[in-house]
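Enquirer: pasting the sequence and the predicted coordinates here, then a few questions.
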Amino acid sequence: MSTRAQEENNQTSGYASTFQIVVFRLGDEEYGISIDQIKEVVITPTITRVPQKPAFIKGVANIRGNIIAILDLEQKFGLQKTEETMPSNNNFTLVIDSNEYKMGVLVKEVPNTLTISSSAVEDFIFTGDGNVEQSYIKGIVKLDKRLIIMIDIFKVLSQQEEQQIFKKQTISI
């Protein structure tokens, strides 16, 4: 096939499609979330602890009039030990807003946005302990000497954790 025919084939097949991700650090690694899954990035407001929630749920915060659960993915993923209460003046929160629930993800540095080619993403195949659920890892982005772990934030929580965290309370009178 000629070079021109290959270029036309790549354009029509969507081979070189690009998309944007928000990149942030957890522990010593870089993670990325599709920009479509993030509503906004804000300075982390005061977090109010909530009893009887998983340890990786730092509590709830009021962001633009919405009360949202604040997640610490470093603790959820077991990447490093975090302080019991993280100072909110040096952290940022990625606000995730879906039809089912609103939540925030703590990050320590200002996240950045990258436009990447779909060809830079390799599928992730986990070959370790079969008891560990890692379907939230969508792939690994290779950029020069960087590896960025792509996650689907809507798959990070198990169904049981979602029910425990976001269960709507009904009050009978």
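Expert: Everything's here; your move.
Enquirer: only C-alpha atoms from now on, for both contacts and neighbour counts.
Expert: Fine.
Enquirer: which parts of the protein are strands?
Expert: Ranges of strands within the chain are 18-26, 29-34, 40-43, 57-63, 66-71, 92-97, 102-107, 112-117, 121-122, 137-143, 146-151, based on DSSP state E.
Enquirer: can you pull the contacts of residue 34?
Expert: Going by C-alpha atoms under 8 Å, 6 or more residues apart in numbering, residue 34 touches 19, 20, 21, 22, 150, 152.
Enquirer: residue 116 and residue 6, how far apart?
Expert: The span separating residue 116 from residue 6 equals 21 Å under the rule C-alpha to C-alpha, to the nearest Å.
Enquirer: have a look at those two and say which one is more surrounded.
Expert: More neighbours surround residue 116 than the other of residue 116 and residue 6, with 17 against 11 (other C-alpha atoms under 10 Å).
Enquirer: ok, second structure coming up, stack it against the first:
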Amino acid sequence: MSVTTITETRQYLTFKLDDEVFAVDVAKVREILELTSITKVPQTPQFMRGVINLRGSVVPVVDLRLKFGMSETAPTVDTCIIVVEVAHEHETLVLGALADSVQEVFEMEPGQVEPAPRIGTKLNTDFILGMGKHDGQFIMILDIDRTFTSDELATAGSVSGEAA
């Protein structure tokens, strides 16, 4: 998906990672949870923090800060888990994403979203749907379906399958 595919006003959930503000389409968000105990799963990528029990279902939890090359998320009173639905190979995978804090939900018109900047040829920015501006601040709008590679999602899917 790209900015050109955004043809209608959409609602986005904004959240912070370090000092940066990110957003994800609310249609992809299932719920927001307070930080809970995360069970580590051996031999998974560093950004895969483990799994949680969500009403009897095993949900893999990823640390978006680590995924994006930042320092590990430190637990605070505001740290939360955003439970999202990610499309992967004709099925929907449920993932928990650690965030430093959740900000707000707001609407953006298609004209308020600009294409993601191209930063050289070696840096993959395909997971950034576009750049929005809200209250004078840039917001990176994530294409959550493209934030993780197929291999990473396969690992997450197998983690939730094994733990079940």
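Expert: On my side now, so go ahead. Predicted model, so just to flag it, every value in this text is computed and none were measured.
Enquirer: thinking again about what came up before, only whichever of the contacts of residue 34 of structure 1 are buried, select them in PyMOL.
Expert: Of the contacts of residue 34 of structure 1, the buried ones go into a single PyMOL selection, burial set by 16 or more other C-alpha atoms under 10 Å:
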select buried, resi 21+22+150
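Enquirer: reformat the strands of structure 1 as TSV; add distance to residue 131 of structure 1.
Expert: As requested, the strands of structure 1 are exported to TSV (distance: least, C-alpha to C-alpha, whole Å):
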stretch	distance to residue 131 of structure 1
strand 18-26	23
strand 29-34	22
strand 40-43	33
strand 57-63	22
strand 66-71	22
strand 92-97	27
strand 102-107	25
strand 112-117	32
strand 121-122	23
strand 137-143	15
strand 146-151	19
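Enquirer: nearest to residue 49 of structure 1, of those strands?
Expert: Closest to residue 49 of structure 1 of the strands of structure 1 is strand 57-63 (C-alpha to C-alpha; 4.1 Å).
Enquirer: structure 2: matching residues for that closest one?
Expert: Alignment of strand 57-63 of structure 1 against structure 2: residues 48-54, by TM-score structural alignment.
Enquirer: quick one: contacts of the matching stretch?
Expert: Residues external to stretch 48-54 of structure 2 that are found in contact with it (C-alpha under 8 Å, 6+ apart): 36-41, 58-63, 156, 159-160.
Enquirer: which one in structure 2 is aligned with residue 18 of structure 1?
Expert: Residue 18 of structure 1 maps onto residue 9 in structure 2 when the alignment is built from TM-score structural alignment.
Enquirer: grab the longest helix from structure 2 for me.
Expert: helix 150-163 (DSSP state H).
Enquirer: no further queries at this time; thank you.
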